[in-house]
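**Q** got a structure for you, letters missing:
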C-alpha cells in the first residue's frame, strides 16, 4: 500500500482560510471595544476614579462580553472538551492583553503626564490595538484549538488503492484496525484510548 504525503496549502490558501476568522474576530472585537470604552469612560466621568482603575474595569467587562462572542460564534467549532482549561487560558491571555492595554494608559498618564479625555482615549486606543494583536494570536493558537478533522482525501486514496474484490474477513478485524490506526497516525490524527 502506498501513501502520498498530504500537500501543504499555499500561503494564499491559508490566508483565505483565516480571513473569515479574522472578520468574525474583528466584529466581536469591535463590540468589545464599544463596551470597553463605554464602560471605562462612564466610570471615569461618573466616579472621578484614577484613569487606570477605570480602564481596568472597562476592560474586564469587555473580556466577559468577548468570551461569549468568541466561544459561541467565532470559535464555536473548536474543541470544547476541556472547558475549564479553555476558560483558564482565556483569562490568562486576556489578563496579559489587559496589562498591555492598561500599561499604555498608565504610561501616558503617570510617565508622560498626559491627562484629559483625549489623552486617555488615545492611549487606551493604542493599547487596545496592541492587546488585540496579542489576543488574536494567543486565542487561536492556545485557547480555542480546532477539532482535528479526518483527512477525507487520504481515506479516498486508501479506498481507491485497495482492490475491490478483497473484503476483509471477520478474523482480519485486528489487522484492519491496526492498518486504520497506522493510516490515522500518518495523517496526524490521534484519538484518546
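**A** Cool, the structure landed. Remember, it's a predicted structure, so these values are computed and weren't measured experimentally.
**Q** drop to CA atoms for contacts and neighbour counts, all remaining ones
**A** Will do.
**Q** by contact count, what packs against the helix or strand that residue 95 is a member of?
**A** Assigned by DSSP states H and E, residue 95 falls within helix 83-106. Helix 83-106 is packed against helix 51-69, helix 117-138, with contacts defined by 3 or more Cα pairs under 8 Å, 6 or more residues apart in numbering; DSSP states H and E.
**Q** Pick out the residue nearest the middle of this protein.
**A** residue 140 (2.4 Å; Cα atoms, centre = their mean).
**Q** From residue 76, how far off is it?
**A** Applying Cα to Cα, to the nearest Å, the value for residue 140 to residue 76 is 12 Å.
**Q** go on, residue 59?
**A** Distance from residue 59 to residue 76, by Cα to Cα: 23 Å.
**Q** neighbour count winner among those two?
**A** For residue 59 versus residue 76, the count of surrounding residues by other Cα atoms under 10 Å is larger for residue 59: 27 against 13.
**Q** structure B:
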C-alpha cells in the first residue's frame, strides 16, 4: 500500500471517529430534548428545533476534532474566513439532516423515537457526514502552501 493511500485511509478513519463522537452527541442531545426519559421531552412538539440544537453542539465537537486530529498535520493560517466557511457548510449540513427529519415527520407522517432517529440521526447524519468530508477537506482545512506565516501542528 502506498504512503498516499495510507495517509488518505488514516485521514478518513480519524474523520469517521470524530464523526462517530459527534453522532453520539447529536443522538443523545436530540433524544433527551425530544423524548426525555418519559417518551415526551421538552421539545417533543418541536423536533426540528431539538435536532438543530443537537447538531450545533455536535458541530463544535467536529470542528475541534477535525482541526486538531484529522487535519492536524496541515499547515493552516488562522483566518476568520475559515470559520465562516465552516459555519456556512454546517448550515448546509444541518439543512440535510433537518430535511430528512422533516420529510419523515411531515411528509411520511412518521413520529416517534425510531423513525425520528432513523431519518434525522442515521440517514440525515450519514448524508451530512459525506457532505462534510468532501467540503472540509477542500474548503475548510485546505492547506496553505508557501506562506511564511503558517501555523503547523506545533504552533497551532
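**A** Received, thanks. It should be emphasised that the depicted structure is a prediction, and the values quoted were computed from it without experimental measurement.
**Q** Superposed, what's their TM-score?
**A** For this chain pair, the superposition-based TM-score is 0.83 by TM-score structural alignment, normalised by the length of the second structure; 141 aligned residues with a Cα RMSD of 1.8 Å.
**Q** hang on, the earlier thing: which part of the second structure matches the helix holding residue 95 of the first structure?
**A** The aligned range for helix 83-106 of the first structure in the second structure is 79-102, by TM-score structural alignment.
**Q** ok, now stretch 53-63 of the first structure?
**A** Aligned using TM-score structural alignment, stretch 53-63 of the first structure spans residues 49-59 in the second structure.
**Q** Not counting its own residues, what contacts that stretch?
**A** Identification of contacts with stretch 49-59 of the second structure by Cα atoms under 8 Å, 6 or more residues apart in numbering yields 22-23, 25-27, 29-30, 33-34, 43, 90, 94, 98, 120.
**Q** Could I get the buried residue list for the match of helix 83-106 of the first structure?
**A** By 16 or more other Cα atoms under 10 Å, the buried positions in stretch 79-102 of the second structure come out as 82, 85-87, 89-91, 93-102.
**Q** do the same with stretch 46-63 of the first structure
**A** 51-60, 62-63.
**Q** how far does it sit from the chain's center?
**A** Mean C-alpha position of stretch 46-63 of the first structure versus that of the full chain (Cα atoms, centre = their mean, to the nearest Å) differs by 25 Å.
**Q** repeat for stretch 124-133 of the second structure
**A** On Cα atoms, centre = their mean, the centre of stretch 124-133 of the second structure falls 7 Å from that of its chain.
**Q** returning to that earlier point: now the helices and strands packed on helix 83-106 of the first structure in a markdown table, with distance to residue 14 of the first structure?
**A** Shown next, in a markdown table, are these (distance: least, Cα to Cα, whole Å):
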| stretch | distance to residue 14 of the first structure |
| --- | --- |
| helix 51-69 | 23 |
| helix 117-138 | 15 |
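**Q** closest to residue 176 of the first structure out of those?
**A** Nearest to residue 176 of the first structure among those is helix 117-138 (39.6 Å), distances taken as Cα to Cα.
**Q** Check which helices and strands the closest one sits against.
**A** helix 11-47, helix 83-106.
**Q** try 10 Å this time
**A** Contacts defined by 3 or more Cα pairs under 10 Å, 6 or more residues apart in numbering; DSSP states H and E place helix 117-138 of the first structure against helix 11-47, helix 51-69, helix 83-106.
**Q** can you state the direction angle for it and helix 51-69?
**A** Interaxial angle, helix 117-138 of the first structure versus helix 51-69 (axes from the mean of the first three to the mean of the last three Cα atoms, to 10 degrees): 40 degrees.
**Q** In helix 117-138 of the first structure, which residues are buried?
**A** 120-121, 123-129, 131-132, 134-136, 138.
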